[in-house]
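>>> next come a sequence and a model predicted from it.
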Amino acid sequence: MMNMRTATIDKEESKMNRKRNRWLSSKVWGYTAAAVLLPYAVLKTLWAFGITLGWSVKGVSELHISMQSGDPVIYFLYKNGIDITTLLACIASLLGLSLVQSWGRKIDRRLILLPAWLGGAAFTYFGSAGLNLLRHAEIGDMHLWVCILVYGGFLLWGVTTLLAAVSFQYRVQLTYV
């Protein structure tokens, strides 16, 4: 027969396991990853159209010049208001959604998890490095809020994508057990 102390410990342990399982199986990470790069995509689209929100006229014109001298496909997209990194941000948002939507389970897990782990780790690094530039006030012609939005978004996307990958693996593992 179980004594009162053992029953209390088992009850607390069970409560902790439920909290951990709820955290591990949460889909909030993937939805956050899907949304967090959208402000970046909007800014880059505005800049492609020549709108200087959060950046100097000089900075946006230098961006336009760099796009003209690059790959012809990238230039064609850019002159029509589509920055290549905006497309990549949209693909990253779809990756976040694939980690939480039912259609994501129909795709080979490796095709979702490999970019999630690699992209999450890389963006965590790049976001941290970018925010470190703020510490040294090396932001150039951009407004401070833009740097915080962009690099903070990169960092947040990286972390939430990593957490979404852990959650995806946990949820998929439960379906195969």
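Received, thanks.

>>> every contact and neighbour count from this point should use C-alpha atoms.
OK.

>>> what residues does the helix or strand hosting residue 11 touch?
Here residue 11, judged by DSSP states H and E, is contained in helix 4-24. Contacts with helix 4-24, where a contact means CA atoms under 8 Å, 6 or more residues apart in numbering, come from 166-167, 170-171.

>>> tally of neighbours for residue 108?
Using other CA atoms under 10 Å, residue 108 has 9 other residues around it.

>>> what angle sits between the longest helix belonging to the chain and helix 4-24?
In the chain, taking DSSP state H as the definition, the longest helix is helix 144-176. In terms of direction (axes from the mean of the first three to the mean of the last three CA atoms, to 10 degrees), helix 144-176 departs from helix 4-24 by 120 degrees.

>>> report all helices and strands that helix 144-176 contacts.
Packing partners of helix 144-176 (3 or more CA pairs under 8 Å, 6 or more residues apart in numbering; DSSP states H and E): helix 4-24, helix 28-36, helix 38-48, helix 109-135.

>>> can you list the buried residues in the last one?
Within helix 109-135, the residues scored as buried using 16 or more other CA atoms under 10 Å are 112-113, 116-117, 119-128, 130-131.

>>> picking up where we left off before, now, of the contacts of helix 4-24, which are buried?
Counted by 16+ other CA under 10 Å, the contacts of helix 4-24 give 166-167, 171 as buried.

>>> will you turn those into CSV that also has distance to residue 5?
Converted to CSV, the buried ones among the contacts of helix 4-24 look like this (distance: CA to CA, whole Å):
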residue, distance to residue 5
166, 34
167, 33
171, 33
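
>>> burial check on residue 152, number of neighbours?
22.

>>> measure it to residue 145 for me?
Going from residue 152 to residue 145 by CA to CA, to the nearest Å gives 10 Å.

>>> another one to put next to it:
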Amino acid sequence: MSPNSSPRPARLRPIFGYIAVVGMLPYLVLKLFWIAGVEIGVTEPGVMTTALMRGANSFTAFMEFVAIVVVLALTHGWGMRFPAWLIVFPMWVGTGLLAPIVVSAPAIGTDFLAAGSANGALAPWVTPVVYASFFWQGVALLTAFVLHARVRWTHVFDTRPSARGVGPIGVTGAVLAFVVAVGEFRDTFGEERLAMVVIGIVQSLAALAAVSGAVLLSVRGRHWLTTVLLWTGSSTLFASNFWAAFGMAAMGADSSDTLSWLMVAAGCLAGLLLAFTFLSRVATGSRERQDSRDDHTATSARSLPHAL
């Protein structure tokens, strides 16, 4: 193939990026209106003008701006020049926030159709628009990231993590993840809305997926499965519990509710520990693969004179 002939998927990636941004705009525009004091979609005047809500809306609007930059970087050639961490960390957090919503979308839609929005401060159309935007950007970001990663980090997908066990850090993360999974599942019994029940179950399963991924790190199993389980599981553990802690702090949750605070802290820590374990094993596996190639090259070079 000539240098000037690019594959069809590569030519379509920028278009896909712009389509993804279009799906993110409704949520971002809504946030910008609220920050500016224009209470569109708000049924209780003054709700969005408090310092707390302005701060919360500014934070989430910033996150949306980051998501737009990331999806454009993932779908354009200039994104290949971004430092890896500027892509990987936002995508890891974004996966944890959006993947449960994408998976739970049927239940969320059913819940809205049956009961409507339970938030009396917002017009009935606001919550469906927000979650539709979340679903759109979740699918778009995850798809764009996979396509980008397959091109940029092919060696990571082709390299099996080092099968040397997960070590004390990984074991600690897996134990905490299991405890959080049990807690998430237990909490679903106190929810009345279908969407919250399903999201809770999905988050519980994600924590168990992270535990399973940690187990697979110790064996020479399928690398792609280990990657999916640990990436999705660890990101969901961290992001969902970080967001829960942010919400608890913003809403002035009872500081004496020690168990709830311990659970969200355990979830955040478990996600970080398991992500670190996975990345360190992938790095070790890459070094082992390179060393094996170097040894093979050296052996071939030594045997060449005899062959001649």
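Perfect, I can see it now. This one's a predicted model, so the numbers in the text were calculated from it and none came from an experiment.

>>> hang on, the earlier thing: show me which of the buried ones among the contacts of helix 4-24 of the first structure is closest to residue 72 of the first structure.
Distance to residue 72 of the first structure, by CA to CA, is smallest for residue 166 among those, at 38.7 Å.

>>> any idea how far the corresponding residue of the second structure for that closest one is from residue 122 of the second structure?
Matched by TM-score structural alignment, residue 166 of the first structure corresponds to residue 146 in the second structure. From residue 146 of the second structure over to residue 122 of the second structure the distance is 35 Å, taken as CA to CA.

>>> same deal with residue 174 of the second structure?
Taken as CA to CA, the span from residue 174 of the second structure to residue 122 of the second structure is 39 Å.

>>> so between the two, which is more surrounded?
residue 174 (27 against 17).

>>> any idea what that one aligns with in the first structure?
In the first structure, nothing lines up with residue 174 of the second structure, judged by TM-score structural alignment.

>>> before we move on, which element is the closest residue to residue 174 of the second structure other than its chain neighbours in?
Leaving aside its sequence neighbours, residue 174 of the second structure sits nearest to residue 211 (CA to CA, 6 or more residues apart in numbering; 5.0 Å). Taking DSSP H and E as the definition, residue 211 of the second structure sits inside helix 194-216.

>>> relative to the first structure, which residues correspond to the next helix or strand after that helix?
Remark: after helix 194-216 of the second structure, the chain's next helix or strand is helix 223-250, criterion DSSP H and E. Using TM-score structural alignment, helix 223-250 of the second structure corresponds to no residues of the first structure.

>>> which ones are touching the most centrally placed residue in the first structure?
Geometric centre of the first structure, nearest residue: residue 157, 2.1 Å, by CA atoms, centre = their mean. Residues near residue 157 of the first structure by CA under 8 Å, 6+ apart: 32-33, 36-37, 120, 123-124.

>>> map residue 27 of the second structure across to the first structure for me.
Matched across to the first structure, residue 27 of the second structure falls on residue 40, judged by TM-score structural alignment.

>>> picking up where we left off before, and the angle for the helix holding residue 211 of the second structure with helix 223-250?
Using the same axes, to 10 degrees: helix 194-216 of the second structure against helix 223-250 is 130 degrees.

>>> so for helix 194-216 of the second structure, what gets flagged as buried?
Buried residues in helix 194-216 of the second structure (16+ other CA under 10 Å): 194-216.

>>> chain center to it, what's the gap?
Offset of helix 194-216 of the second structure from its chain centre (CA atoms, centre = their mean, to the nearest Å): 13 Å.

>>> which residues touch that helix?
Identification of contacts with helix 194-216 of the second structure by CA under 8 Å, 6+ apart yields 100-101, 103-104, 107-108, 110-111, 166, 170-171, 174-175, 177-178, 180-185, 187-189, 191, 225-227, 229-234, 236-237, 240, 274, 278.

>>> one more: stretch 113-132 of the first structure?
By CA under 8 Å, 6+ apart, stretch 113-132 of the first structure touches 95-96, 147-148, 150-162, 165.

>>> please repeat the previous calculation with a cut-off of 7 Å.
Contact with stretch 113-132 of the first structure is made by 148, 151-152, 154-155, 157-159, 161-162, 165, as judged by CA atoms under 7 Å, 6 or more residues apart in numbering.

>>> got it, and stretch 116-125 of the second structure?
With CA under 7 Å, 6+ apart, stretch 116-125 of the second structure has contacts from 41-44, 127.

>>> stretch 82-94 of the first structure now?
Against stretch 82-94 of the first structure from outside (CA under 7 Å, 6+ apart): 33-35, 37, 41, 44-45, 48, 74, 77.

>>> map residue 148 of the first structure onto the second structure.
Under TM-score structural alignment, residue 148 of the first structure pairs with residue 128 in the second structure.

>>> how about its match: what's its closest non-neighbour residue?
Setting aside the residues directly before and after it, residue 128 of the second structure is nearest to residue 112 in space (CA to CA, 6+ apart), at 7.2 Å.

>>> likewise residue 58 of the first structure?
In space, residue 58 of the first structure is closest to residue 141, 7.8 Å off (CA to CA, 6+ apart).

>>> now that neighbour: how far from residue 40 of the first structure?
For residue 141 of the first structure, the distance to residue 40 of the first structure - CA to CA - is 17 Å.

>>> mind checking which of these two has more residues around it?
When residue 141 of the first structure and residue 40 are compared for neighbours, residue 40 comes out ahead with 20 against 13, by other CA under 10 Å.

>>> the more buried one is in contact with residue 150, isn't it?
Yes: counting by CA atoms under 7 Å, residue 150 is a contact partner of residue 40 of the first structure at 5.9 Å.
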